[in-house]
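Asker: Predicted model and sequence follow; I will ask about them next.
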Amino acid sequence: MENRKRYGVSSESGSRTDGARSDFKKKQKYFAKPNFEKSSKPDIVFGVQSVLETLKGPKEIEKILIQREFGHAEVEKLAKERDLPVQRVPLEKLNRITMKNHQGVIAFVSAVNYAKTSNVIADIFEKGEVPLLLVLDRITDVRNFGAIARTAECSGVHAIIVASRGAAQINADAMKTSSGALNYLPVCRENSLSQVLDELKQSGIQIVACTEKATEQLYSIDFTVPTAILMGSEEDGISENLLEQADHATKIPMVGKIGSLNVSVATGVILYEVVRQRI
């Protein structure tokens, strides 16, 4: 009897006592129901004829998946002409993306139209503005990319430059995470970031690499001159060959026990140092 009372159960009915039920209701109102938001489905085109028509049209394509056991010569030919990544994958992977009649071919369509870096640079100088560009080396997390794009647009970046391979797919999730910033901020997709950095330097734009391996502090860099900021992968930072091309390698001062920041946060820190100096 004593134990039953202690746990709020009546001896007569085995139910909660009024006091326990009241306490339970009071606690219950402080707990909201979880709201698990589903990520957006990727923008895809599937089926041989649909993919072929998309390849012939103006839409930007991120990549094409082809069933490993089969070849689609015309799809591969057009993809090669447009220099698009093609991956051969098992049937199971295609079926995980869609169970509809994909005929062994799926194309991922980009949510944005890409710009050419050379055109963007020419436009910036024509307007008499001081270039501020953001070069992303192998940023693969879609939400990180979206968050970076949002900060970049807010801080006056003229364009984001990514590689055609090994970069995050710019889909509906990226668009949503950017809060629509990708509607206003040009994205340039180039085959070789190394070649792009050379072209930027020839245009009088300094390359500033943000890396924890650097010895130069962020606040010692002059950002009032034409600048391209180079940010690296979430996993292993900036590729060595790109790091060697940088005019400056700089790091964000860290005073805590954790040695690094999330790449989207680090990008925000460095971009707003640029804003501070330029304003």
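Answerer: All right, it came through fine. Numbering: from 1, shown residues only.
Asker: alpha carbons only for contacts and neighbour counts from here, please
Answerer: Will do.
Asker: ok, residue 211 touching residue 250?
Answerer: Yes: counting by CA atoms under 8 Å, residue 211 touches residue 250, with 6.0 Å between them.
Asker: State the helix or strand in which the spatially most central residue of the chain lies.
Answerer: The centre of the chain sits closest to residue 145, judged by CA atoms, centre = their mean, with a distance of 2.1 Å. Here residue 145 sits within helix 142-154, counting by DSSP states H and E.
Asker: ditto for residue 21
Answerer: helix 18-28.
Asker: Could you do residue 100 as well?
Answerer: Judged by DSSP H and E, residue 100 forms part of no helix or strand.
Asker: Show me how far the helix holding residue 145 is from its chain's centre.
Answerer: In terms of CA atoms, centre = their mean, to the nearest Å, the centre of helix 142-154 is found 7 Å from the chain centre.
Asker: likewise stretch 139-153?
Answerer: 4 Å.
Asker: Tell me if I am right that residue 200 is in a strand.
Answerer: No: using DSSP: H, G, I helix; E, B strand; the rest coil, the assignment for residue 200 is helix, not a strand.
Asker: Residue 135 - how many residues pack around it?
Answerer: The number of residues packed near residue 135 is 24, by other CA atoms under 10 Å.
Asker: which secondary structure elements does the longest helix along the chain contact?
Answerer: Secondary structure of the chain per DSSP state H: the longest helix is helix 263-278. Judged by 3 or more CA pairs under 8 Å, 6 or more residues apart in numbering; DSSP states H and E, the packing partners of helix 263-278 are helix 142-154.
Asker: next up, a second structure to put side by side with the first:
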Amino acid sequence: MENSTQIFGIRAVIEAINAKKAIDKVFVQKGLRGELSQELETVLRKERINTSYVPIEKLNRLTKNNHQGVVAQISPVNFHDLEVLVERVLESNKTPLFLLLDQLSDVRNFGAIIRTAECTGVDGIIIQKSGSAPVNGDTIKTSAGAVFKVPICKVDHIKDAMFHLQASGIKVIAATEKTEDTIYDVSFAEPCAIIMGSEGRGINPSVLKLVDAKAKLPLLGDIESLNVSVACGAFLYEAIRQRR
């Protein structure tokens, strides 16, 4: 069965995934058994759907309906194909500016970043299918509706997106404290994509090895880091400053 934000029931969720519905996340009851649940597991792995294994009480809070141990959250937006989006932006004769989010998990941070991205003219936001914050009601509210205005791409791996951007002549710049260069030492005036890390871990070390440049924000106080959405805003507005 389905409503405007959820699909529940094992067979219904399987059919929705096979029909390429824009599913953000699937909640599966811990210890679920049976042939149909095994089929679901196979489909979830094949399509790399973001999945959480939760107690039945969590599912009961998500829906009052007979969920059979499975509830899927439907995204309120349609995700864009990365290759098509990059080609379209390159053909527009503007200087591309993309944003990659490496498994950012907090929906409010995600929403705030989308709002700032829309205000700064970001051409597209790229997130990974697994481990990323969903596009849900909190995301929409925090973004002030910007989620419907900025193209969002979901990819299997952030690294693959980076390779495609780099092959398209777009420099990837990491926002990280693991560098001596500040945002004032790095050029954002050329085609570029800024990559922000998750709230706790930052950018994955294996991803960090593949970037073209690294930059950090100068911090003059005792606290060692900024909220990721605030840091992202500083990076994006430095890009705007350099391009004016």
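Answerer: Received it, and whenever you're ready, just let me know what you need. From a predicted model like this one, the values you see are computed outputs, not experimental measurements.
Asker: Helices along the stretch 1-150 of structure 1, start to end?
Answerer: Using DSSP state H, counting those that start in this stretch, the helices of the stretch 1-150 of structure 1 run over 2-6, 18-28, 48-56, 73-81, 91-97, 117-126, 142-154.
Asker: Could you identify which of the ones you listed is most buried?
Answerer: Each of those was scored by mean neighbour count; the highest is helix 142-154, a mean of 22, by mean count of other CA atoms under 10 Å.
Asker: just to revisit the earlier point, quick one: map the residue nearest to the centre of structure 1 onto structure 2.
Answerer: Counting by TM-score structural alignment, residue 145 of structure 1 corresponds to residue 110 in structure 2.
Asker: repeat for residue 110 of structure 1
Answerer: In structure 2, residue 110 of structure 1 lands on residue 75 (TM-score structural alignment).
Asker: Its match and residue 28 of structure 2: what is the separation?
Answerer: The gap separating residue 75 of structure 2 from residue 28 of structure 2 is 17 Å, by CA to CA, to the nearest Å.
Asker: How about residue 52 of structure 2?
Answerer: For residue 52 of structure 2, the distance to residue 28 of structure 2 equals 6 Å [CA to CA].
Asker: between the two, which one's more packed in?
Answerer: residue 28 (25 against 13).
Asker: Quick one: residues contacting the counterpart of that one in structure 1.
Answerer: Applying TM-score structural alignment, one finds that residue 28 of structure 2 aligns to residue 66 in structure 1. Residues near residue 66 of structure 1 by CA atoms under 8 Å, 6 or more residues apart in numbering: 72, 86-89, 104-106.
Asker: Next one: residue 66 of structure 1 from residue 231 of structure 1, what distance?
Answerer: Distance, residue 66 of structure 1 to residue 231 of structure 1, by CA to CA: 32 Å.
Asker: Residue 97 of structure 1 now?
Answerer: Taking CA to CA, one finds residue 97 of structure 1 at 31 Å from residue 231 of structure 1.
Asker: ok, now residue 278 of structure 1?
Answerer: 20 Å.
Asker: Neighbour count: those two, which is higher?
Answerer: residue 231 (24 against 12).
Asker: check contacts around the residue opposite that one in structure 2 once aligned.
Answerer: Using TM-score structural alignment, the partner of residue 231 of structure 1 in structure 2 is residue 196. By CA under 8 Å, 6+ apart, the contact set of residue 196 of structure 2 is 99-102, 104, 174-176, 202-203, 228, 232.
Asker: Across to structure 1, which of the residues you listed hold up?
Answerer: Using both residues aligned by TM-score structural alignment, their matches' CA atoms under 8 Å, structure 1 keeps these contacts from the contacts of residue 196 of structure 2: 99-102, 174-176, 202-203, 228, 232.
Asker: for those residues, which one is nearest residue 220 of structure 2?
Answerer: residue 176 (16.0 Å; CA to CA).
Asker: now the closest one, nearest residue through space, not along the chain?
Answerer: Leaving aside its sequence neighbours, residue 176 of structure 2 sits nearest to residue 216 (CA to CA, 6 or more residues apart in numbering; 5.3 Å).
Asker: Report the contact partners of the one you found.
Answerer: 175-183.
Asker: can you rerun that using 6 Å?
Answerer: By CA atoms under 6 Å, 6 or more residues apart in numbering, the contact list for residue 216 of structure 2 reads 175-177, 182-183.
Asker: Looking at structure 1, name the residue matched to it.
Answerer: Mapped onto structure 1 by TM-score structural alignment, residue 216 of structure 2 lines up with residue 251.
Asker: residues touching the nearest residue to residue 139 of structure 1 once chain neighbours are set aside, list them.
Answerer: Sequence neighbours aside, residue 233 is the residue nearest to residue 139 of structure 1 in space, at 4.9 Å (criterion: CA to CA, 6+ apart). Contact analysis of residue 233 of structure 1 by CA under 6 Å, 6+ apart lists 137-139.
Asker: I'd like to know how many residues surround residue 20 of structure 2.
Answerer: 9.
Asker: gap between it and residue 78 of structure 2?
Answerer: When residue 20 of structure 2 is compared with residue 78 of structure 2 (using CA to CA), they lie 11 Å apart.
Asker: how close does the counterpart of residue 7 of structure 2 in structure 1 sit to residue 174 of structure 1?
Answerer: Using TM-score structural alignment, the partner of residue 7 of structure 2 in structure 1 is residue 45. Look at residue 45 of structure 1 and residue 174 of structure 1: by CA to CA, they are 18 Å apart.
Asker: who's more crowded, these two?
Answerer: Summary of the neighbour comparison: residue 45 of structure 1 and residue 174, criterion other CA under 10 Å, with residue 174 having more neighbours (26 against 20).
Asker: circling back: which strands or helices does the helix holding residue 145 of structure 1 pack on?
Answerer: Using 3 or more CA pairs under 6 Å, 6 or more residues apart in numbering; DSSP states H and E, the elements in contact with helix 142-154 of structure 1 are helix 172-177.
Asker: now for the helix it packs on, which elements pack on it?
Answerer: helix 142-154.
Asker: The helix it packs on vs structure 2, average offset?
Answerer: Compared with structure 2 after the fit, helix 142-154 of structure 1 shows a mean deviation of 0.3 Å (mean CA distance after the TM-score superposition for structure 1).
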